[in-house]
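Student: I would like the atomic coordinates for the input below:
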Amino acid sequence: MSASPSQLRHLLAKPGIIRSLGAHDVFTALLVQQAGLETVFLGGFGTSASLLGLPDVGLITLSEMADAVRRMASRLHIPVVADGDTGHGDIHNVQRTVREFENAGAAGILLEDQANPKRCGHFSGKQIVSTKEWLDRLKAGLDARKNPDFIIIARTDSRAIEGIHAAIDRANQAKDLGVDVCFVEAPQSIEELQLVAKEVKLPLLANMLTGGATPILSASELETMGYKIAVCPIESLMVTAAAMKQLLKVYMEHGRVDRPDAGAMFNFTQLKETLGLDSISSLKTRLEGKS
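Tutor: Sure, this is the predicted structure:
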């Protein structure tokens, strides 16, 4: 059922901003799809949290991420954009990462310039590799893709280390290689967001992390500024965590959760509908009708 990379490339080519939301598991991704969003983002932060219960500090492996991509892409009909982090090693590992993600059904991949072990882009203590090493990663990624429609997103974390002008310079060098989208991580003001949009002439991704280093703007504001993709990367995880904490609080206090103060819940019918139980239940009937 996975979407083809050409669907994402078509979205990049048509007018309007692409709104994407991070999903840390397949059920969340289903909700994203059913809400009408055109893409879903599978990030390292959410995957590390949901799969390992650990922070985004480079602990997730290539095979774990590729498996997560495969599970998600196989269930959806909208494109999955997946976090390739640093490519999980040198240029040979970068090529393997791109091929694994592409084979797993991703429509695009992010490749960044952090040094290993990488960290969440809004954590302190990040380190970056040289511009040359990052560009070599991107060259390797571009060379590895089998389908030319598979999207390569060049992410630079250099703003936190070298400043916004250095980050823009890196982004433009990546643009010259032929990457499809540039992503300058963690601009620290609206003026910096505007400067990136003015100086980097390529489709741009804006990371709208609630509580992060970058001011939060609406998708329409980002579109007016010149951005092509707006991503809310881990807000689904934040909401899930807050809801679970409240549910557990009520259960510990009252020994039951069918109370208004336990928070909003899907009813059982809504869960079954979201998961597609009817289509699965109808399989036997359809097959029997062919006998």
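Student: hey, let's count contacts and neighbours off CA atoms from now on
Tutor: Will do.
Student: can you give me the strands in the stretch 151-291 of the chain?
Tutor: 151-156, 181-184, 205-207, 229-232 (DSSP state E, counting those that start in this stretch).
Student: wait, which of the ones you listed is closest to residue 122?
Tutor: Comparison of the strands of the stretch 151-291 of the chain against residue 122 by C-alpha to C-alpha identifies strand 205-207 as nearest, at 10.2 Å.
Student: just checking, what packs against the closest one?
Tutor: If contacts are counted by 3 or more C-alpha pairs under 8 Å, 6 or more residues apart in numbering; DSSP states H and E, strand 205-207 sits against strand 181-184, strand 229-232.
Student: residues in contact with it?
Tutor: 181-186, 214, 222, 227-233 (C-alpha atoms under 8 Å, 6 or more residues apart in numbering).
Student: cutoff 7 Å now
Tutor: Outside strand 205-207, the residues within contact range by C-alpha atoms under 7 Å, 6 or more residues apart in numbering are 181-183, 185, 227-233.
Student: sequence B follows; please return its structure for comparison with A:
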Amino acid sequence: MLYSTTPAAEKRRILRERLAAGELLRFPGAFNPLSARLIERKGFDGVYISGAVLSADLGLPDIGLTTLTEVAGRGQQIARMTELPAIIDADTGFGEPMNVARTIQTLEDAGLAGTHIEDQINPKRCGHLDGKAVVDESTAAKRIRAAVDARRDPNFLIMARTDIRAVEGMDAAVDRAKALVDAGADAIFPEAMRTLAEFERMASELDAPILANMTEFGKSELFTTQQLKDAGVSIVIWPVSMLRIAMGATGRALDTLNAEGHLTSTLGEMQHRSDLYDLIDYESYNHFDTNVFNFTIDKELGL
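Tutor: The predicted structure follows:
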């Protein structure tokens, strides 16, 4: 009720513990706080908060237009609604190394379990688009060192994302990832890997967990969790999938409304009112006011 009961520090500790155990952790992307709670209900390991989703939520392209305040605020809203650890996309850290340091402490204060900082130049772009450009190795390493130095909770996960694979190739990606681990990164997010063999190579050559981004319509094949686990991946995210599904369903419902004048034919596709009330824990609010929850819902009525 109202918010999760697990403190942020405990979420971080558990995430670190599970990563150290060598499990494959599944982090679907939440597009709002309620979807994060549904991800938890369905038995996943964590919640991912995508910069692309946060941008799209504001009607903006994913090119670094969002601010630290916007990202941290939305991240806090999402993280507080689930007992799961939440990892958030911090783009390039919102500025120079000192800005990166402030970003880390702000995200810690917001209750996030971790974040990733990437090595693109500004303005950045979606990792699965052509025409990306990356900063030099020294600049990328400075961002990660600043993040690590600013961290107050040693369990806050600082991940380095590198986009260099699409720019300079796989050998450069491995070299860049090694340099970022040397700079203090706890894990590596190698963006836009094309094959399982590339994930396998990255995992075998790095002394750090790696993350796989299974985003649709991108550069990577949509591998199964078992394939990724066998390749040595530690975390898999589906960053925009739930938003895409929700927006696709909304578009179809609007078409139905235009065509039929009502949505009766789509009731079976909707989340029932009783399921929504259960998800938001409506009944628990009765603890404060007995007039809040004093009704029953008949599912047969389709309300």
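Student: drop the TM-score for these two in here.
Tutor: The TM-score (TM-score structural alignment, normalised by the length of structure 1) is 0.94; 283 aligned residues with a C-alpha RMSD of 1.3 Å.
Student: just to revisit the earlier point, of the helices and strands packed on strand 205-207 of structure 1, which approaches residue 37 of structure 1 most closely?
Tutor: Checking those against residue 37 of structure 1 by C-alpha to C-alpha gives strand 229-232 as the closest, at 11.0 Å.
Student: now do the helices in the stretch 51-200 of structure 1.
Tutor: Taking DSSP state H, counting those that start in this stretch, the helices of the stretch 51-200 of structure 1 run over residues 62-75, 91-104, 131-144, 159-162, 164-177, 190-199.
Student: need those helices in a markdown table with mean neighbour count and distance to residue 48 of structure 1, can you?
Tutor: Shown next, in a markdown table, are these (neighbours: other C-alpha atoms under 10 Å; distance: least, C-alpha to C-alpha, whole Å):
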| stretch | mean neighbour count | distance to residue 48 of structure 1 |
| --- | --- | --- |
| helix 62-75 | 20 | 9 |
| helix 91-104 | 21 | 17 |
| helix 131-144 | 20 | 23 |
| helix 159-162 | 16 | 23 |
| helix 164-177 | 19 | 27 |
| helix 190-199 | 17 | 28 |
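Student: closest to residue 281 of structure 1 out of these?
Tutor: Among the helices of the stretch 51-200 of structure 1, helix 62-75 comes nearest to residue 281 of structure 1, with 16.8 Å by C-alpha to C-alpha.
Student: what angle separates that closest one from helix 91-104?
Tutor: 20 degrees (axes from the mean of the first three to the mean of the last three C-alpha atoms, to 10 degrees).
Student: which of the helices and strands packed on strand 205-207 of structure 1 sits most buried?
Tutor: Mean neighbours per residue, mean count of other C-alpha atoms under 10 Å, is largest over those for strand 181-184, with a mean of 26.
Student: hang on, the earlier thing: dump the strands of the stretch 151-291 of structure 1 to CSV, plus distance to residue 270 of structure 1.
Tutor: Putting the strands of the stretch 151-291 of structure 1 into CSV (distance: least, C-alpha to C-alpha, whole Å) gives the following:
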stretch, distance to residue 270 of structure 1
strand 151-156, 34
strand 181-184, 37
strand 205-207, 31
strand 229-232, 25
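Student: quick check: of the contacts of strand 205-207 of structure 1, which lies closest to residue 218 of structure 1?
Tutor: Proximity of the contacts of strand 205-207 of structure 1 to residue 218 of structure 1 (C-alpha to C-alpha) peaks at residue 230, which lies at 8.4 Å.
Student: does the spatially most central residue of structure 2 count as helix, strand or coil?
Tutor: Central residue of structure 2 (C-alpha atoms, centre = their mean): residue 48, 2.1 Å from the mean position. Using DSSP: H, G, I helix; E, B strand; the rest coil, the structure places residue 48 of structure 2 in strand.
Student: and it, what's its match in structure 1?
Tutor: Matched across to structure 1, residue 48 of structure 2 falls on residue 41, judged by TM-score structural alignment.
Student: quick revisit: now the helices and strands packed on strand 205-207 of structure 1 as TSV including distance to residue 259 of structure 1?
Tutor: Below are these laid out as TSV (distance: least, C-alpha to C-alpha, whole Å):
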stretch	distance to residue 259 of structure 1
strand 181-184	44
strand 229-232	30
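Student: looking at the ones you listed, which is nearest to residue 97 of structure 1?
Tutor: Taking C-alpha to C-alpha, strand 181-184 is the member of these nearest to residue 97 of structure 1, at 18.0 Å.
Student: how about that closest one, aligned to which bit of structure 2?
Tutor: Aligned using TM-score structural alignment, strand 181-184 of structure 1 spans residues 187-190 in structure 2.
Student: and the matching stretch, how far from structure 1 on average?
Tutor: Superposing on structure 1 and averaging over aligned pairs (mean C-alpha distance after the TM-score superposition for structure 1), stretch 187-190 of structure 2 comes out at 0.8 Å.
Student: which residues touch that stretch?
Tutor: Contacts of stretch 187-190 of structure 2 (C-alpha under 7 Å, 6+ apart): 158-163, 177, 208-212.
Student: on that earlier part again, out of the strands of the stretch 151-291 of structure 1, which comes closest to residue 89 of structure 1?
Tutor: Using C-alpha to C-alpha, the strands of the stretch 151-291 of structure 1 put strand 151-156 closest to residue 89 of structure 1, at 16.0 Å.
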